[in-house]
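coords please:
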Amino acid sequence: MKKAVSVIALFALGTTIMNAQISDSLRRVVKMDGAYNFRDTGGYKTTDGKEVVLGKVYRSDAINKLSDRDLVTFKNKKIKTVVDFRGTEEAKKAMDRLPENTSYLLCPAGSENLPNVQDMAKLLKEKNFLTGMYGEGGLPYFGERYRALFVQLLTLKPDEALLYHCTGGRDRTGMASALFLKILGVPQDVIESDYVASNFYLAKNPTMQQMYSGLSKMSGLSESQVKAEMELRPELIRTFFAAINKKYGSIENFFQVEMGIGPKEVAVLKQKYTK
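Predicted coordinates for the structure are as follows:
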């Protein structure tokens, strides 16, 4: 009985955290016809009393189905650089639809051998398969995957914006957002709220519903069980940071060792992306 009460309490807490973020994120959402999780990363307060600037750095799910109207929005946002965390074949099957003269960088580290649907169905039965992706299993890829993003952020022109994305805009993109907000000094609880908000936005994506249905049939689990296993939870982003801290001692050391971004570069990032 106590266990059941605890589970309900945790679920309620998670829902409260997410709902608070959702209501606060309305000014960050970029409405697109062909994307569901397209958001501005700015607007969050940092621990030193500053705020992450709006209109400079965006995150999204797949953008291969952007409409003509979306491309106008894209251009109006002054997005000139796109960083794609998908694998090579993954990106080829659903090529980004971008305005002309947009700089495109593919950063597939850790994405080349993602589990297929059959593998995912098996892993779902083992429970907590996402933990490996966020923890020590994904650790060898984090530096290579995100290095180009932060190099671009350091050199981004004052009158331009940048977008990074993957397929769902939740896992690989979620970790990128967590690193970006963390190095700028955004509190952990706010980072977690921003992270789990993808659950809400992607619930409207029919592709996600099709995936849950397919995985349910292949795994023998109910759709609600599949969804519970696939849903983003604050502890996943904590696992991500814990794995980095265990190996490097701190997030700052990870930036310096794996991406060549030391105190001077961090200061530049804070100067450019907070006010």
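
all contacts plus neighbour counts: C-alpha atoms, from now on.
Noted.

now the helices: where do they sit in the stretch 151-275 of the chain?
Listed in chain order, the helices of the stretch 151-275 of the chain (DSSP state H, counting those that start in this stretch) span 172-184, 188-202, 206-219, 223-230, 234-248, 251-259, 263-273.

tell me how far residue 55 lies from residue 199.
Distance of residue 55 to residue 199, given as C-alpha to C-alpha, to the nearest Å: 23 Å.

ok, now residue 249?
Between residue 249 and residue 199 the distance is 30 Å, computed by C-alpha to C-alpha.

what about the two, which has more around it?
More crowded of residue 249 and residue 199, by other C-alpha atoms under 10 Å: residue 199, with 17 against 12.

the more buried one touches residue 230, doesn't it?
No: the pair residue 199 / residue 230 is not scored as a contact, 9.4 Å apart, by C-alpha atoms under 8 Å.

picking that back up, just send the helices of the stretch 151-275 of the chain back as CSV, with distance to residue 31 too.
Converted to CSV, the helices of the stretch 151-275 of the chain look like this (distance: least, C-alpha to C-alpha, whole Å):
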stretch, distance to residue 31
helix 172-184, 18
helix 188-202, 11
helix 206-219, 16
helix 223-230, 24
helix 234-248, 25
helix 251-259, 32
helix 263-273, 23
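
can you tell which of these is closest to residue 18?
helix 188-202 (5.6 Å; C-alpha to C-alpha).

what is that closest one packed up against?
Here helix 188-202 touches helix 2-24, helix 172-184, helix 234-248, going by 3 or more C-alpha pairs under 8 Å, 6 or more residues apart in numbering; DSSP states H and E.

tell me what the very next helix or strand once past the first one is packed against?
Next along the chain after helix 2-24, taking DSSP states H and E as the criterion, comes strand 39-40. Other helices and strands packing on strand 39-40, by 3+ C-alpha pairs under 8 Å, 6+ apart, are strand 57-60.

chain center to the strand it packs on: distance?
Relative to its chain's centre, strand 57-60 lies at 9 Å (C-alpha atoms, centre = their mean, to the nearest Å).

contacts for that strand next, please.
With contacts defined as C-alpha atoms under 8 Å, 6 or more residues apart in numbering, strand 57-60 is touched by 35-42, 161-166, 168-169, 173, 177.

buried sites along that strand?
By 16 or more other C-alpha atoms under 10 Å, the buried positions in strand 57-60 come out as 57, 58, 59, 60.

find the nearest non-adjacent residue to the residue minimising distance to the centre of the chain, please.
Nearest to the mean C-alpha position of the chain, by C-alpha atoms, centre = their mean, lies residue 174 at 1.8 Å. With sequence-adjacent residues excluded and distances taken as C-alpha to C-alpha, 6 or more residues apart in numbering, residue 174 is closest to residue 195, at 5.7 Å.

contacts only, for that neighbour.
So residue 195 contacts 170, 174, 177, 178, 232, 234, 237 (C-alpha under 8 Å, 6+ apart).

tell me the one of those residues nearest residue 48?
Proximity of the contacts of residue 195 to residue 48 (C-alpha to C-alpha) peaks at residue 178, which lies at 17.5 Å.

for the comparison step, fold the sequence that follows:
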Amino acid sequence: MKHKLIKSLGLFGVLLALAGVSGPTASAATTAAVASTAKQTVAKATKTSLLVDGSKQEDLKKTLVAMHNTQNTRDLGGYQTADGKWQIKPYQLLRSDNLSTLDTDDIKTLTDKYRVKSIVDFRTPGQVADKPDKNIPGASETYISILGPHAFSDGGGDGDFYNQRLDFGYPAVTGYRQFLKMLATTNGATLYHCSSGKDRTGIATVLIMTILGMDKQTIVNDFMLSQYTGRTVKIDWISKYYYDVEKNYGSLQNYITTSLEISPATQARLRAKYLVSTDGKETPYPAPYVPSRPNPTPVVPSQPTPDPKPTPEPQPVENGAADKGVKPKKKATKVKIVKTKKLHTKYVYHLKAHKKWFKDAHLKHAHGYTAKHSHKKWRLLKSEKVKIKGKMKTYYQVRDHSGHTAWILKSYVTK
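Next up is the predicted model:
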């Protein structure tokens, strides 16, 4: 139990736990020695993961959009890829804080100069209701709550917040997935924002710039520019994000492909859509190759084709016998969800090994996943009574600590 508690607290929790090991009878020298060892351990563990803040206040002017009532609206246009050959198109991707206090001139800037056609709001439903965006004429509004139903520690910005909510939190994974896929298909400029434009919006920008090919230092510098707009951001927050992602997935690029499920083809479309050359010609980035089907060669008859013989009408089948060579159509399996119930349980459950589980509530088991890692702990989210071929069955939706969910038969779940 103690080991799990220390692990959940992260690096700073290790420092606190180790510093509190000594009992009332321990000497001051022993306590000091333990604390010193803990500090060395933390310093050694974070030395390789802590990034460097290379941002400068004058760099903010290159990206900042002049607005009266927002302080953190920026154009990603001009950022170059790691090889220096390509750059993000201007007037296409805007990151911002909330748009609840825009005035007439601000709205005119977004509509006339930047021609924004899509607004993506990462705030929670409560935050949206409290400070709704001003309407941008001609732009659609999409709401994707990256933190789920409630904000909780939103804006705190500590390392645990980034670990628990912005990289492995289920709403963040599904929300950023929806957002990135949306960027690949929308037309016109897109503005995406949260409350202050630094945490949820900052990580969204990290993901976009990673896909488009910017190097890590350039991405980190953009993240840190929010500090020059009156916001609090710290280098160890983004360091913690990279550290946790790379520890679990090897690289942020692999995290985007596997956890967020942004396919290489979708990433290629994003690069083709938002990148142009840096040689002054603004040559579009090469579009992904899509093999085309060859047109069939028309057949020209050498002589007139005789009229086809009339097809005889089908004769009725006697004694219920089927025609040879004709297979009867299989009836579709009838699946009906009868009842859904949310569960609020404090208990932790295990999944029995080698049992099938499903990705969606409608049991479309296109993937025959098996719960191989039954030692993982899962929490119950909801149950559904499902009628399959006339038989009633109960399925549980379960979620692990990383936010992954699964549907599995009730009988395959143990407390």
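
how close does the residue nearest to the centre of the first structure get to residue 71 of the first structure?
For residue 174 of the first structure, the distance to residue 71 of the first structure equals 23 Å [C-alpha to C-alpha].

show me what counts as buried in the host helix or strand of residue 71 of the first structure.
Using DSSP H and E, residue 71 of the first structure sits in helix 68-76. Of the residues in helix 68-76 of the first structure, 70, 71, 73, 74 count as buried by neighbour count, 16+ other C-alpha under 10 Å.

tell me the counterpart of residue 102 of the first structure in the second structure.
Aligning on TM-score structural alignment places residue 102 of the first structure opposite residue 139 in the second structure.

now its match: closest residue in space that isn't a chain neighbour?
In space, and not counting its chain neighbours, residue 139 of the second structure is closest to residue 117: 4.0 Å by C-alpha to C-alpha, 6+ apart.

helix, strand or coil: sort out the residue mapped onto that neighbour from the first structure for me.
In the first structure, the residue equivalent to residue 117 of the second structure is residue 80, according to TM-score structural alignment. With DSSP: H, G, I helix; E, B strand; the rest coil as the basis, residue 80 of the first structure sits in strand.

residue 80 of the first structure touches residue 100, doesn't it?
No: the pair residue 80 of the first structure / residue 100 is not scored as a contact, 9.4 Å apart, by C-alpha under 8 Å.

more neighbours, those two?
residue 80 (21 against 9).

any idea how far the more buried one is from residue 131 of the first structure?
34 Å.

what lines up with residue 198 of the second structure in the first structure?
Residue 198 of the second structure maps onto residue 170 in the first structure, by TM-score structural alignment.

excluding chain neighbours, what is closest to its match?
Nearest one to residue 170 of the first structure, counting by C-alpha to C-alpha, 6+ apart, is residue 198 at 5.9 Å.

what do we get in the first structure for residue 405 of the second structure?
Matched to the first structure by TM-score structural alignment, residue 405 of the second structure sits unpaired.

chain neighbours aside, what residue packs nearest to residue 405 of the second structure?
residue 399 (4.3 Å).

just checking, that neighbour touches residue 407?
No: the pair residue 399 of the second structure / residue 407 is not scored as a contact, 9.2 Å apart, by C-alpha under 8 Å.

next, show the common contact partners of those two.
Common neighbours of residue 399 of the second structure and residue 407 (C-alpha under 8 Å, 6+ apart) do not exist.

between the two, who's got more neighbours?
Higher neighbour count among residue 399 of the second structure and residue 407: residue 407, with 23 against 20, using other C-alpha under 10 Å.

can I take it that that one is in a strand?
Yes: judged by three-state DSSP, residue 407 of the second structure forms part of a strand.

thinking it is in contact with residue 394, fair?
No: if you go by C-alpha under 8 Å, residue 407 of the second structure and residue 394 don't touch, sitting 10.1 Å apart.

quick one: contacts for the residue nearest to residue 170 of the first structure?
37, 169, 170, 232.

and of those, the nearest to residue 121 of the first structure?
Closest to residue 121 of the first structure, out of all of those and judged by C-alpha to C-alpha, is residue 232, at 17.4 Å.

how close does the closest one sit to residue 117 of the first structure?
Distance, residue 232 of the first structure to residue 117 of the first structure, using C-alpha to C-alpha: 18 Å.

more neighbours, those two?
Neighbours per residue, other C-alpha under 10 Å: of residue 232 of the first structure and residue 117, the larger number sits with residue 232, 20 against 14.

so which of the helices and strands packed on helix 188-202 of the first structure is nearest residue 139 of the first structure?
Taking C-alpha to C-alpha, helix 234-248 is the member of those nearest to residue 139 of the first structure, at 7.0 Å.

with adjacent residues omitted, what lies nearest to residue 342 of the second structure?
Per C-alpha to C-alpha, 6+ apart, closest to residue 342 of the second structure is residue 382, 4.1 Å.

onto which residues of the first structure does the helix or strand where the one you found lies map?
If you go by DSSP H and E, residue 382 of the second structure is part of strand 379-388. The counterpart of strand 379-388 of the second structure in the first structure, using TM-score structural alignment, is absent.

which elements pack onto that strand?
By 3+ C-alpha pairs under 8 Å, 6+ apart, strand 379-388 of the second structure packs against strand 335-342, strand 391-399.

got the buried residues for that strand?
Neighbour-count burial for strand 379-388 of the second structure flags 379, 380, 381, 382, 383, 384, 385, 386, 387 (criterion: 16+ other C-alpha under 10 Å).

from the helices of the stretch 151-275 of the first structure, which stretch is densest packed?
Among these, helix 172-184 has the highest mean neighbour count (mean count of other C-alpha atoms under 10 Å), at a mean of 22.

so how much does that one differ from the second structure once superposed?
Taken over the aligned residues, the distance from helix 172-184 of the first structure to the second structure averages 0.8 Å (mean C-alpha distance after the TM-score superposition for the first structure).

adding distance to residue 258 of the first structure, write the helices and strands packed on helix 188-202 of the first structure out as JSON lines.
Shown next, in JSON lines, are these (distance: least, C-alpha to C-alpha, whole Å):
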{"stretch": "helix 2-24", "distance to residue 258 of the first structure": "31"}
{"stretch": "helix 172-184", "distance to residue 258 of the first structure": "13"}
{"stretch": "helix 234-248", "distance to residue 258 of the first structure": "10"}
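
many thanks, I have nothing further to ask.
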